[in-house]
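Chemist: Sequence and predicted structure are below.
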Amino acid sequence: MKEYAARNDSKFLKRRLYQEPDDPVGTIHRDPFQRDRDRILHSRAFRRMMHKTQIFNANKGDHYRNRLTHTLEVSQIARSIGKDLGLNDELVEAIALGHDVGHTPFGHIGERTLGKILMDGIDLRDKKICVIHEDFKHNFQSLRVVDTLESRCEKYMGINLTFATREGILKHTKCIKKKTEKPYLYGASLNLSDIDLEAPSITLEGQTVAIADEIAQCTHDLEDGVRSGIIGFNELLKQPLVKDCMERYGIEPNRHSDAPAYETRSFIIKHLVGFLISDVDKTSRKKIDAYIEKTSKKDGDYLFTESCITFSDEVDKKRTKLQKWVNNKIIRSEEISISDSKSEYFIRQMFKAFYQHPLELPDYVLKRYCRLSENIKDFNRDLLDDDMIEKMQYDSLFIRLIADHIGGMTDQYASRTYKKLYYPDYI
């Protein structure tokens, strides 16, 4: 590894929320970020991503990406960049595998819907309910998942990851709201000590995952859009970034067919990934060198306060234009509009049901509420009398836990839950 890579022996980067030995008795030696990666891989939230929408839901077909395959592609791209730049491969992989564990069912519409509910509430006859004036953002939720919602022992909540992994997961996308230019609000439910929400990740590994996520979205969502027919292949060929890529690699589409073969589409997308990785690598080397020349180490660590893993200005302008074009084509399509509308309705109705009738929630959610609010360890449903339920409905913790429960659902489980809540048993 290069001198600017995150070090496995860094006391600042490897510290955890709860102190634990580096190598517990009876285990083989593993570096701290390797342990993080393994804990994420074995988490329930990681497995659930297999059944969460990326762009198109599972009914669309077997070859469309889901949240898990997207995560694996981000990991591959990030590791390719990180290995070439001499970064800490295990930290790169840990951040990449954990970056989206806080995503909701049904893609980004789930995130937006839960955010609106928590911030603005839901209409119920003559009043608004569920207003706690907090946000729901998937990168913050990913941190909440690994810090409190997953578990590995009885002593504490969460899977106790290192600071570097936690900070990288949070920083894989922006932490500042465009409208207010202030950080997203999560109340006191997150430990954000030593994390500057307005700055990029302090490790190059965290910055690498952030840009790998952008590359994956730009290229792989584009491929799914072309496969679906929402994006026309001939339209794609007119995009400036695609033109540059084809010229660089000498790619010529089949001009004797109105329907280019899958191999041709795949060939272009594959090279577009390589084209963007190459640009990031070339640009980042210069920025890293320039940063190191003007800074000094802190306790042997390089802590980066500027974005050093970036695209070149020219490529970034074209990539941004391509990404915006892809998003508009897909999001504004009839198919995605219908899917998003149904998904928003499902989530709102489930939230309303759980709020009005808390006993419809599973035991583990109710038990969690009782433990956190009342310090009740021996939970049973008899505790939830009318007075307790009324108290819960005015408690922001309870409302946040409903959001956690719905946000953790897979597409299929959310659909089944909606049917169970609202469909008569004889249908």
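Modeler: Looks like it arrived, so ask away. What you are looking at is a predicted structure, and each value in this text was computed from that prediction instead of being measured. Numbers count the residues shown, from 1 in each chain.

Chemist: going forward, measure contacts between C-alpha atoms and count neighbours the same way
Modeler: Will do.

Chemist: What ranges does the protein have for its strands?
Modeler: Assigned by DSSP state E, the strands in the chain fall at 122-124, 127-129.

Chemist: Would you mark the buried spots in the first one?
Modeler: Of the residues in strand 122-124, Ile122 count as buried by neighbour count, 16 or more other C-alpha atoms under 10 Å.

Chemist: Return the list of helices and strands in contact with that strand.
Modeler: Under the contact criterion of 3 or more C-alpha pairs under 8 Å, 6 or more residues apart in numbering; DSSP states H and E, strand 122-124 touches strand 127-129.

Chemist: Lys2: neighbour count?
Modeler: Residues lying near Lys2 (other C-alpha atoms under 10 Å) number 10.

Chemist: And here is the other one:
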Amino acid sequence: MSWEEKRDFVAKNNLKQTSKSCDRRIVEEVNVKSGFSVRDEFAKDRDRIIFSRAFRRLEHKTQIYTHQKGDHYRTRLTHTLEVTQIARKIARNLNLNEALAEAIALGHDIGHTPFGHQGERTLDEIMIGKDTLSDRIYPSIDYGGFKHNFHSLKILDELEVKFKNIQGMNLTWQVMEGILKHTKTKRDGSTWQLKRFIQDENFLNNTMDVPYSVTLEGQIVNVSDEIAQRQHDIDDGLKDNALNINYSSIAIKIYKKVIEILKDCEKNKNIKYISEESIESLSTLKNHIKENLSLDKIHESIIALKDFDDMKSSVDILENIYNNKFDDEFGENKYIADYSEIFKINQLTRDVIDFFITDVTTNSMNNILIKGVKSKHLVNNRVYFKNKIIDFSTYGKELDDAIEEYIKVKILNSYNVNRFDGNSRYIIKQLFKAYYANPRQMPNHNLERLQNSIKKVCEELYSIQMFIDGKYVNIKDISFNNDKKSIIQEYTNLLKLKLNKINLIGYNKKVVDSNEILSKISKFNIENRQIEDLTEEERFLYAIREIRYYYLSTICTYIAGMTDNYAIDEFKKLYSGTGQ
């Protein structure tokens, strides 16, 4: 079967997602203007993401290296654009929906924190109760944690303002689900709760039993993210002089794995796990590395390399020579600015991308032909795929794992990256401490969002009251901007669950015993029970517990939205004594 016939198979069996207005949480009117081309629903989503404020902020959010280290290191924005380009290419190869793949890719990291994954980990530890900020947050309660892909949904479904009468950007379920599933959605011990990040969890709830995207386009973005990370982590790592690595050091590692794969394919004549096109692409990668290694000064004495039987020992010799003899001469990337070195680096990353795109394309098309139609299901008029179809081949995954391991050891575990992560963790924690101590240090719109959330808790769960200055006060009526300082102080103590410092009126209409209530709140768990089935006491306890959640969540959301620069500036203003 020719490649065009394979692509026709995809089209004839309707395996690509199709655009329908009813795929949104709120169905929108189609605005057709005579004489202008009409965008489909996925193209609309793509444009909404590109023009969002959160997307623009990605420019100054860390990928691995902060943008302050240099103009040529990847930021979260340039990473996103590279993932998008790779996803579009694979979607086009497979005759799937290119606009959908592009929209998912553009939004996949929109919920990322400042300072990369370290910022994410720090906020997650606070939101699961693991980090109590030196016992400031007491009692410790697991509120489901923080994860950037879940927070992306919160930005797109709630925080971004796009329409007058619709909260959030009202994206299609395919885009939202693909963004959520571009990375893991479950973990051991506890789980990130979808209901904390989206207005209507039923909008995606039917897809949550599947750990990967139920659309082929969403699966494309997942693997495109991996491909982009491998090539640009290599590229960025080679720019970092402090790592003491150069082209030869990483090329030898890749070369050894490539030779191992090709030797196995030649020995077993086994192309079941890798396509002929992938083998050809892998051979090109091998030949370019071999040619470029033979040009290096450190390899002049052993240019004549033999394939397969003698290759492993030859590469070992090369590696020993590099590690033992030439560390001092080449360890600090002294010729990184040399055009021949730049060319070799660019060729390496280009060949790596070309191989992975070829490997994923051919392996995925094979999966589509074998199990694509059988894997297709119709659930509530939605087309779902309940198998992992878009993926590396077995050998492609081996090479991906080998490169990832090298990156973790040589780059992610490096002195500079660890110092940056440690500094980032400190800044995030100090910001959280400051806002937790006094929420009025956050902008008014954050406080308004907090007050609206608390008002909702009071209306849906329990109307909570405090006795302040000789009168009963319903907390849903308290305003950070309009009430006096004494009321705000007691209100803030309630948000922190410092119940011994306030007169909180309980479900029995009496001032609560703070120790008793805190003990009950710490143990409280409604599991899968409905709110209407709770007793009055349980509704009261749940409401108090949720109030503290929204306090923490408001702070978490504010910090997560910051760029690296803004977070650093806020830290300086809060702790350097410079004030405004």
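Modeler: Alright, I've got the coordinates. On a predicted model such as this, the values are computed, not experimentally measured, just so you know.

Chemist: What does the superposition give as a TM-score?
Modeler: Once superposed, chain against chain, the TM-score is 0.91 (TM-score structural alignment, normalised by the length of structure 1); 422 aligned residues with a C-alpha RMSD of 2.6 Å.

Chemist: hang on, the earlier thing: so for Ile288 of structure 1, which of the strands of structure 1 sits nearest?
Modeler: Among the strands of structure 1, the nearest to Ile288 of structure 1 by C-alpha to C-alpha is strand 122-124 (47.6 Å).

Chemist: picking up where we left off before, would you mind giving the strands of structure 1 as TSV with distance to Phe233 of structure 1 added?
Modeler: Compiled in TSV, the strands of structure 1 are given as follows (distance: least, C-alpha to C-alpha, whole Å):
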stretch	distance to Phe233 of structure 1
strand 122-124	42
strand 127-129	46
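
Chemist: between these, which one is nearest to Ala199 of structure 1?
Modeler: strand 122-124 (33.6 Å).

Chemist: What residues does His288 of structure 2 make contact with?
Modeler: His288 of structure 2 makes contact with Gln347, Leu348 under the criterion C-alpha atoms under 8 Å, 6 or more residues apart in numbering.

Chemist: That one and Phe343 of structure 2, how far apart?
Modeler: Distance of His288 of structure 2 to Phe343 of structure 2, computed by C-alpha to C-alpha, to the nearest Å: 11 Å.

Chemist: circling back: can you tell me which of the strands of structure 1 is nearest to Ala216 of structure 1?
Modeler: Closest of these to Ala216 of structure 1 is strand 122-124, at 34.5 Å (criterion: C-alpha to C-alpha).

Chemist: List of residues touching the closest one?
Modeler: Contacts to strand 122-124 of structure 1, defined as C-alpha under 8 Å, 6+ apart, come from residues Lys128, Ile129, Cys130, Val131, Arg348, Lys352.

Chemist: out of those, who's nearest Leu149 of structure 1?
Modeler: Nearest to Leu149 of structure 1 among the contacts of strand 122-124 of structure 1, counting by C-alpha to C-alpha, is Cys130 at 20.6 Å.

Chemist: Contact partners for the nearest residue to the closest one once chain neighbours are set aside?
Modeler: Once flanking residues are discounted, Cys130 of structure 1 sits nearest to Gly121: 4.9 Å by C-alpha to C-alpha, 6 or more residues apart in numbering. Gly121 of structure 1 makes contacts with Lys128, Ile129, Cys130, Val131, Ile132, as judged by C-alpha under 8 Å, 6+ apart.

Chemist: Figure out which of the strands of structure 1 is closest to His271 of structure 1.
Modeler: It is, among the strands of structure 1 and with distance given as C-alpha to C-alpha, strand 122-124, at 46.1 Å.

Chemist: what separates that closest one from the chain centre, distance-wise?
Modeler: Centroid separation between strand 122-124 of structure 1 and its chain, computed with C-alpha atoms, centre = their mean, to the nearest Å, is 28 Å.

Chemist: before we move on, what about stretch 95-110 of structure 2?
Modeler: On C-alpha atoms, centre = their mean, the centre of stretch 95-110 of structure 2 falls 14 Å from the chain's centre.

Chemist: In structure 1, which residues correspond to that stretch?
Modeler: Mapped onto structure 1 using TM-score structural alignment, stretch 95-110 of structure 2 spans residues 86-101.

Chemist: Next, the buried residues of that stretch.
Modeler: 87-101.

Chemist: Please check the contacts of Gly121 of structure 1 and keep the buried ones.
Modeler: Buried by 16+ other C-alpha under 10 Å: Ile129, Cys130, Val131, Ile132, out of the contacts of Gly121 of structure 1.

Chemist: before we move on, back to that, can I get the contacts of strand 122-124 of structure 1 in TSV including distance to Asp36 of structure 1?
Modeler: What follows is the contacts of strand 122-124 of structure 1, written out as TSV (distance: C-alpha to C-alpha, whole Å):
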residue	distance to Asp36 of structure 1
Lys128	41
Ile129	38
Cys130	35
Val131	35
Arg348	34
Lys352	36
